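Student: sequence plus predicted model, see below.
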Amino acid sequence: MKRGIFLLVLATILWGGNYICGRFLSQELPPTLLNTIRWGLSTVLLWGLLAINKKSFPLLSKAKEFFILGFFGVFAFSTLNYVGLRYLHASVAGMISAGIPIFILLLSPLFLKEKISVKAWIGTVISIAGVILLIQGKQADASEGSLLGEIAILLSCLAWGLYTVLGKRYAKDTDPLTLTAGAAFYGTILSGISCIGTVDASMIHLSTTGLLCILYVSTCASVGAYLAWNAGVKIVGAGKAAPYINLLPVWTVVFGVPLFDEQLSFVTSIGGVITITGAVLASYKGEEKKKMEQLHSAGGR
């Protein structure tokens, strides 16, 4: 059990590192190009894992499912995250992302016909109030750019919510590794297309540190986190694993504040705590509840 919890925590740490690297790379690469490079490398690694596990890669027969998941979970989620990180502190972006379970909760009845409990509704209201406080906390240094960043992160939460609920539906006849690899393949293509007209040489200022960050987000924050999370879920069970995803914003604060000397106002800090508390309350399910397939991919993170 302890090994399983360690793996779950490790996965959230690796995902948290993506926000830190994304914040650093936001000044060195356009978001669309960064996302294309990241997922291009990740696709190769995921394809290799499929080969090692002797799994087929049905790119054509599952094209519809892979394309939809690639659009929401790889292209939209990651690109919007990197856009947001151009204007927001990594710690603030991470705390806003604590609202992801709320989007999953709200979308589940629409796509999966799942009922929402009273406790989950209470958690939803609390988390939404926390996000509002987070945004208000940024008004002290508000600008058009910070508002754009907040909108981008909120839209990325919606994209990940759609990716998760649709992924749960498609996972009925396709394993998570294959789904992730397929989504990465089509998401990379979409990201590459989005570079047309949005990228020119003058926007690229890649340093040695930037190269290391790209290596990290393409391996540790994608494939490594995916393996750790799924191994942890297998050991402790999906129900017990669910609340651990809410550690993600905690790590963005732990890493972002000392590495970037980010300053958090009192209102922003309180908003983050409320958002995380509401998300934990809304997403937690006991053993007796129906098992929920939990964010099965390191994908967009």
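Tutor: Thanks, I have it. These numbers were taken from a predicted model, which means no experiment stands behind them.

Student: contacts and neighbour counts: CA atoms only from here.
Tutor: Will do.

Student: leaving aside the residues next to it on the chain, what's closest to residue 59?
Tutor: Ranked by C-alpha to C-alpha, 6 or more residues apart in numbering and with sequence neighbours excluded, the top spatial neighbour of residue 59 is residue 182, at 6.5 Å.

Student: next, count neighbours for the one you found.
Tutor: Burial of residue 182, expressed as a neighbour count using other C-alpha atoms under 10 Å, amounts to 27.

Student: okay, one more to line up with it:
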Amino acid sequence: MSSTAGRRIDLTTLFLLTFPPLAWAGNAIVGRLAAGTIPPITLNFVRWVLAGLLLAPYAWRGVLAHRAALRQHAGVLAAMGALSIASYNAFQYLALTTSTPINVTLIGASTPLFLLIIGALFFGERVKGWHVAGALLCLVGVSFVLLRGDVARLAQLDFVAGDLFMLAATVTWSAYTWLLRKQRPDLPLPVLLFAQIVTGVIVSLPFTAWELATLDHALQWNPKVAGILLYVATIPSLMAYFVWDRAIARAGAQLPVFFITLTPLFAALLSTLLLGDWPRWYHAAGLAFIAAGIVLAQRR
């Protein structure tokens, strides 16, 4: 069979589909470990500066060869960098200062819900019945996580600030995804990523300067900080991005969506092993509703 559904998933493809969710779950764990050590906006800024420096030798020739296209699409690239590099990642690290990796990754797994809403409101996408049903299931799952399984929190509006930051991150990532789908410049992947990193770092610079100026203590540079920065600049930034691109090329666009739901599972496992943060019943309930919603929304 020539369709994606009929392809056999070999070990290489299975690795390509599994590695990015594991890397992104690890990013949530490391972001939690960084809380109180590295300010969140500064962590995001330094992460992408390092990632850009590592990528530059491989992308620079392409940047020079496509400089006319880069100038032509400067506005779109700036918006992509602001939404993904500057906003999404900064919101995620802000979320991890008060929320848990399990909560953050579960809320992030509800992206299909926000993709549906933003697509319908701003990009003229048709919404079908099973899309709405899937979105509602995702919403129920997110609600379980936000309310910690306690409906009384809804009346009190007693949410953890980090959960709300992660909701903001999910909205910005959904907007970025639609922009990438509808207005992606015809550029090689290294060039496109490098351009987004540069624009995202520029947008992040004043916010990073403000955060550092308002600190009541000096930054502590030590082996732990160096290890955190090395990890976030390489594994979830560059390696996961390129592996995910290869996974989609081998498996198509449908199958990888289901593997994204592994991120909160990996986050729960790593949280238990490394942070002693055991999952609760509402995490399992939330994941079940979110996964069911994604499956239903992907129905053809």
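Tutor: In hand now; what should we look at? Since this is a predicted model, take the numbers as computed values, not measurements.

Student: specify the local secondary structure of the residue nearest to residue 59 of the first structure.
Tutor: helix (DSSP: H, G, I helix; E, B strand; the rest coil).

Student: distance of the counterpart of it in the second structure from residue 49 of the second structure?
Tutor: In the second structure, the position corresponding to residue 182 of the first structure is occupied by residue 195, as judged by TM-score structural alignment. If you measure residue 195 of the second structure against residue 49 of the second structure using C-alpha to C-alpha, to the nearest Å, the figure is 12 Å.

Student: check which helix or strand covers residue 180 of the second structure.
Tutor: Assignment of secondary structure by DSSP states H and E places residue 180 of the second structure within helix 161-183.

Student: related to what we said a few turns ago, so how far is residue 24 of the second structure from the match of residue 182 of the first structure?
Tutor: Here the distance between residue 195 of the second structure and residue 24 of the second structure works out to 22 Å (C-alpha to C-alpha).

Student: show me where the first structure has its helices.
Tutor: For the first structure, helices defined by DSSP state H occupy the ranges 2-25, 31-52, 63-69, 77-84, 90-96, 100-112, 118-137, 144-170, 176-194, 208-219, 225-236, 238-241, 248-260, 266-283.

Student: which stretch among the ones you listed comes nearest residue 201 of the first structure?
Tutor: With respect to residue 201 of the first structure, and counting by C-alpha to C-alpha, the nearest of these is helix 31-52 at 11.0 Å.

Student: that closest one vs helix 2-25, what angle?
Tutor: In this structure, helix 31-52 of the first structure runs at an angle of 150 degrees to helix 2-25, with axes from the mean of the first three to the mean of the last three C-alpha atoms, to 10 degrees as the basis.

Student: buried sites along helix 31-52 of the first structure?
Tutor: Residues of helix 31-52 of the first structure classed as buried under the neighbour-count rule (16 or more other C-alpha atoms under 10 Å) are 31-43, 45-47, 49-50.

Student: likewise stretch 70-78 of the first structure?
Tutor: Buried residues in stretch 70-78 of the first structure, counting neighbours by 16+ other C-alpha under 10 Å, are found at 70, 71, 72, 73, 74, 75, 76, 77, 78.

Student: what does the second one correspond to in the second structure?
Tutor: Read it as residue 71 of the first structure. Matched to the second structure by TM-score structural alignment, residue 71 of the first structure sits across from residue 82.

Student: pretty sure that match is touching residue 199, no?
Tutor: Yes. Counting by C-alpha atoms under 8 Å, residue 82 of the second structure touches residue 199, with 6.8 Å between them.

Student: give me the mean distance between the helix holding residue 180 of the second structure and the first structure.
Tutor: In the superposition with the first structure, the average deviation recorded for helix 161-183 of the second structure is 0.7 Å (mean C-alpha distance after the TM-score superposition for the first structure).

Student: now the match of residue 71 of the first structure: how far from residue 247 of the second structure?
Tutor: Counting by C-alpha to C-alpha, the separation of residue 82 of the second structure from residue 247 of the second structure is 25 Å.
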